[in-house]
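>>> starting from these lines, generate the structure:
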Amino acid sequence: MWLVIDQGGHASRVLVIDRHGRPVAEARRPVSVSQPRPGWVEQDAGQIVASVREALADVAIQLGSACRQLRAAGLATQRSTLVCWDRRSGAPLSPAISWQDRRAAQWMRPFAAQRAKIRAITGLLPNAHYGVSKLHWCLQHLSAVRAARERGSLACGPLASFLLSNLLEEHPLLVDAVNASRTLLWDWRQRRWSAELLELFGLEKDYLPRGVATRYDFGPLAIGDLRVPLTVCTGDQPAALFAAGAPETGKAYINMGTGAFLQCVMPPSVAATDSPAQANLLRSVVWDEAETSIQVLEATVNGAGSALSVVAGELGIAGEEVQKYSAAWLTNADSIPLYLNGIGGLGSPLWREDFASGFAGPEASSATAPAKLVAVLESIIFLLVVNLEAMQGAGIPLQRIVLSGGLSVLDGLCQRLADICGLPVQRATQAEATAHGLAFLLAGSRAVWQKDAEDTVFSARENPALLERYRHWRDAMDEALGVQPAAQEADH
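Predicted coordinates for the structure are as follows:
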């Protein structure tokens, strides 16, 4: 059995999963999220540590003497969330600044001129969502961080590093390559911090954790009276990619939660060249071990579940009501407006951090609240379709879409994606994609995952009204982005 820690935006989950991919114990603790100012999203780093410890204790009670059957543990976290802490005491010196946070967007803007260099080294594009802008902000604005730097006790890094330091008995100062790659400071080819980028951003390596492989002897984790070696650390989305076993070419893997993340394994012909068609997509490290570094082509939609929450709040609809009625609304709503979704900033392939979200179309003024929420849900699908088209334009062959994550439970959402793309959409049986993917990575050759047998498949249907809304949405987005008609036709 394998112990997996899945630290997400709204909860810390600890699961124990057997060699067949079946959960045998599970505990969950909520974590709070605050937005003290527009564009700021942060969490209490100490609360995150406490939530994981409580969930571990709960699982230890559930397992009892069966704890002795645990072979190894793994950790998956939000990749671009950053923390500063005191390396001697382990105490946090900053909030956990969320991957959604864009407080340092203005500082990042001049680095757009270095876009080609940054992408060549990191696989990413200069963007305030990544760790470097948050690290710079902490050094500029938090006196406790500056004081720790002066006395030589400062540590800064991805949330994964902070949790490793606090949860493991030896308090290591380490970061895996996957989480390190989300800082805009990691050279994925050289597998080390980039001296060139550290100089470009005016930062030092001294307070960064040591970079290691995704599979590594990170140290012993206490669970009850036992010690379990933690041997895999990675990001939430890369782990989710392995939820049903090793990912395959020809499939687009989409995990829809707070954000929606689309990952495609690159065939050798695509991986060998970073073509102009890939320029607005990300090359993301999803696994790093020994001589093997696996990258995927990745696309991001920042406003998925978060967009639904924001608009529901604006409409005065409680989150519980949204969860309860979304499926019915998707089936029954009519006169659906368009929603131009820039919640959290427009992600790939459009990349516009200051995009103003809002409803559009002739139905916007008279639409009911349920119809507006359906428009938000459709906007998530529309943004995913734009990215799927970009993937195909970059040479990725697609025969099937695999969906996971909280929003994938909505049949109407899955069906709409199939209808627009003309591809079968396979909804993963396992709801906890990150946890199950992490367990697969821990188990390695010992895993005997049951693949696809119980998954639900949505086949494409004729849906002219939806396709018409998608075309109108594309036109409205192009107009809002200032795209000229000629360029618009070429883009389509």
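>>> CA atoms for contacts and neighbours, from now on please.
Fine.
>>> now the helices for the stretch 101-250 of the chain?
105-108, 115-122, 131-141, 143-151, 159-167, 177-180, 195-201, 236-240 (DSSP state H, counting those that start in this stretch).
>>> can you redo those helices as JSON lines with distance to Pro349 and mean neighbour count?
Shown next, in JSON lines, are these (distance: least, CA to CA, whole Å; neighbours: other CA atoms under 10 Å):
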{"stretch": "helix 105-108", "distance to Pro349": "18", "mean neighbour count": "15"}
{"stretch": "helix 115-122", "distance to Pro349": "14", "mean neighbour count": "18"}
{"stretch": "helix 131-141", "distance to Pro349": "20", "mean neighbour count": "20"}
{"stretch": "helix 143-151", "distance to Pro349": "35", "mean neighbour count": "15"}
{"stretch": "helix 159-167", "distance to Pro349": "26", "mean neighbour count": "26"}
{"stretch": "helix 177-180", "distance to Pro349": "22", "mean neighbour count": "30"}
{"stretch": "helix 195-201", "distance to Pro349": "24", "mean neighbour count": "15"}
{"stretch": "helix 236-240", "distance to Pro349": "18", "mean neighbour count": "26"}
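>>> please generate a structure for the following sequence too, so the two can be compared:
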Amino acid sequence: MPKFVLAIDQGTTSTRSIIYDEQGARVGIGQREHRQIFPEQGWVEHDPNEIWDNTRLVIATAIADADVDPSTIRAIGITNQRETTVVWDKRTGEPVYNAIVWQDTRTAGAAGALGLDQAAWLERTGLLINSYPAGPKIAWILDHVDGARERAEHGELAFGTIDAWLLFKLTGQHRTDVTNASRTLLMNLDTLEWDPELCEKLRVPASMLPEICSSVDDFGTVTHHGLLEGIPVTAVLGDQQAAMFGQGCFSPGQAKCTYGTGLFLLLNTGSQKVTSANGMLSTVCYRIRGEKPVYALEGSVAVGGALIQWLRDNLGIIRIAPEVERLAQTVPDNGGVTIVPAFSGLFAPRWVPDARGIITGLTRFATKAHLARAALEATAMQVREVTDAMVADSGVELEVLRVDGGMVANELLMQLQADVLGVDVLRPVDIETTASGVAYAAGLGAGLWETLEVVASHAEAAKTWAPAMDAAKVASLVAQWNEAVARSL
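Have a look, this model is predicted:
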């Protein structure tokens, strides 16, 4: 009888369920977008119940699309937008507030208000104290929802990133994995446990927190979804760590960049936790039950594909996202135009929450084609910035960059990326490595695949871009970018 693995990929703009066979091939998919809620400037929220409803729908759609008997699904893996924060009633399962999304900047003043030491927290958690991690988001909900703090202190409320929320709804268990826990400012990166002192300083009751498991582990069996009843959840990974798994980046020095709503570059540092001096984050890359954790350096950029969506939805210069490539190809360069997409401030490596997006170099000569090309160049330049910082931290020169995510279908962008980095860029056969990665992890946990080497064999490169731009032109682009960024600060 054939065996399958089901991946739940809960992202910033949509939820997908994808079914994979024993050869790692995709056989069925379901996908549905959810609302982006913007109550105030800088605030970004999602409705957790809408995400749960969509999750149930896309699971059913994927099973129908694959035309498989649900009893042949041997394991489930969950991957998710990481820092997005949900607080719910333990008894009723109802959220007390909308999910606060990782892009949200309402907690930007948390470090200053609490008087916390950045260097000490960076060493202990791998994170900077800003609006990005989940911990300050929890505290905000407790402080701004009537009665929430009192209920939390009485043990009535639960916190989770989206993985924990979906696990709770599927299995009734309150668990998360080390990759998601490492994005909260509440987990000690050395012990991989919740840190009582950090919880106290951020004013988050420890009773709210889920049990921390390895990434490949026993997360419980499904009891709240008829089609999947009794099937075990054997893997949970934050989306970027799942992409590392999907790219087969299991050796120190291997790196990948995911081009989604944001841009996320991770470098495997092995069993060695590296504390950044250049604006990078330290994080858990993955942990397999019974084994030592593997760490990574990460550069997180808030706006990648979101910039293309802005060109489409706010400016109306393209009808659909893929048009940006064809439009940008109609001009030989950016015509002097630079876009700095600091819509939520600047993330790595600069971390300036009050920076604002700008367009520089506009003249009567500039057209929408120049704006399209400038948008692609902004994406490539932001990846170059985090790459330079990561190399400075690790002392390891990047030899090749593995890429994935929806934007890597844009071949002009991939060529620009190779040009400004000066290294080859490799795109895999399956560019949606977030879903395939957590499927491989779940299959590993269920015994469908025996070793990481077998998993890595599925990460086949489909196309490679080599640097082709003149060094002087690259230097000019970098100078133009830096000048524009300076104006956005």
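>>> of the helices of the stretch 101-250 of structure 1, which is nearest Ser89 of structure 1?
Counting by CA to CA, Ser89 of structure 1 lies closest to helix 159-167 out of the helices of the stretch 101-250 of structure 1; the figure is 9.1 Å.
>>> where in structure 2 does the closest one fall?
The aligned range for helix 159-167 of structure 1 in structure 2 is 162-170, by TM-score structural alignment.
>>> give me the mean distance between that stretch and structure 1.
Compared with structure 1 after fitting, stretch 162-170 of structure 2 has a mean deviation of 1.2 Å; criterion: mean CA distance after the TM-score superposition for structure 1.
>>> how far out from the middle of the chain is that stretch?
17 Å (CA atoms, centre = their mean, to the nearest Å).
>>> who's in contact with that stretch?
10, 52, 78-82, 84-86, 93, 173-176, 180, 210, 219, 221-225, 236, 238 (CA atoms under 8 Å, 6 or more residues apart in numbering).
>>> what does stretch 233-240 of structure 2 give?
Everything outside stretch 233-240 of structure 2 that qualifies as a contact, by CA under 8 Å, 6+ apart, is 9, 11, 75-82, 163, 176-177, 179-180, 215-222, 258, 264, 266, 286, 434, 438-439, 441-443, 445-446.
>>> and the residue mapped onto Gln43 of structure 1 from structure 2, how close does it get to Glu33 of structure 2?
Here Gln43 of structure 1 is matched to His46 in structure 2, going by TM-score structural alignment. As judged by CA to CA, to the nearest Å, His46 of structure 2 and Glu33 of structure 2 stand 11 Å apart.
>>> in terms of neighbours, single out the busier of the two.
His46 (22 against 15; other CA atoms under 10 Å).
>>> tabulate the helices of the stretch 101-250 of structure 1 in JSON lines, adding columns for distance to Thr456 of structure 1.
Putting those into JSON lines (distance: least, CA to CA, whole Å) gives the following:
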{"stretch": "helix 105-108", "distance to Thr456 of structure 1": "40"}
{"stretch": "helix 115-122", "distance to Thr456 of structure 1": "36"}
{"stretch": "helix 131-141", "distance to Thr456 of structure 1": "37"}
{"stretch": "helix 143-151", "distance to Thr456 of structure 1": "49"}
{"stretch": "helix 159-167", "distance to Thr456 of structure 1": "33"}
{"stretch": "helix 177-180", "distance to Thr456 of structure 1": "30"}
{"stretch": "helix 195-201", "distance to Thr456 of structure 1": "45"}
{"stretch": "helix 236-240", "distance to Thr456 of structure 1": "18"}
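>>> looking at those helices, which is closest to Trp99 of structure 1?
It's helix 131-141; of the helices of the stretch 101-250 of structure 1, that one is closest to Trp99 of structure 1 (CA to CA) at 7.8 Å.
>>> okay, that closest one sits on what stretch of structure 2?
Counting by TM-score structural alignment, helix 131-141 of structure 1 corresponds to 134-144 in structure 2.
>>> His370 of structure 2 versus the match of Gln43 of structure 1, what's the distance?
His46 of structure 2 is 33 Å from His370 of structure 2, by CA to CA.
>>> quick one on the thing from earlier: now do the match of helix 131-141 of structure 1: everything it contacts.
Taking CA under 8 Å, 6+ apart as the rule, stretch 134-144 of structure 2 contacts 83-87, 97, 100, 102, 107, 110, 130-131, 148-149, 152, 159, 161, 183-186, 202-204.
>>> give me that answer again for 7 Å
83-85, 100, 107, 110, 148-149, 183-186, 202-204 (CA atoms under 7 Å, 6 or more residues apart in numbering).
>>> same thing with stretch 117-124 of structure 2?
127-129, 188-189, 275.
>>> neighbour-wise, which one of the residues you listed leads?
Leu127 (28 neighbours).
>>> now Leu125 of structure 1: closest residue in space, sequence neighbours ignored.
Arg119 (5.4 Å; CA to CA, 6 or more residues apart in numbering).
>>> quick one: the strands in the stretch 151-300 of structure 1?
In the stretch 151-300 of structure 1, the strands defined using DSSP state E, counting those that start in this stretch lie at 154-158, 174-176, 186-187, 192-193, 210-212, 215-223, 226-235, 251-256, 260-265, 282-289, 292-301.
>>> and the angle for the first one with strand 226-235?
This points to strand 154-158 of structure 1. Calculated by axes from the mean of the first three to the mean of the last three CA atoms, to 10 degrees, strand 154-158 of structure 1 forms an angle of 70 degrees with strand 226-235.
>>> sorry, back to before: wait, isn't the match of Gln43 of structure 1 in contact with Tyr97?
No - counting by CA atoms under 7 Å, His46 of structure 2 does not reach Tyr97; the two are 9.5 Å apart.
>>> count the residues that sit near Arg189 of structure 1.
The number of residues packed near Arg189 of structure 1 is 12, by other CA under 10 Å.
>>> do you know how far it is from Ile343 of structure 1?
32 Å.
>>> would you agree Ala7 of structure 2 falls within a helix?
No - read with DSSP: H, G, I helix; E, B strand; the rest coil, Ala7 of structure 2 is strand and lies in no helix.
>>> any idea what Trp121 of structure 2 aligns with in structure 1?
So Trp121 of structure 2 corresponds to Ile118, using TM-score structural alignment.
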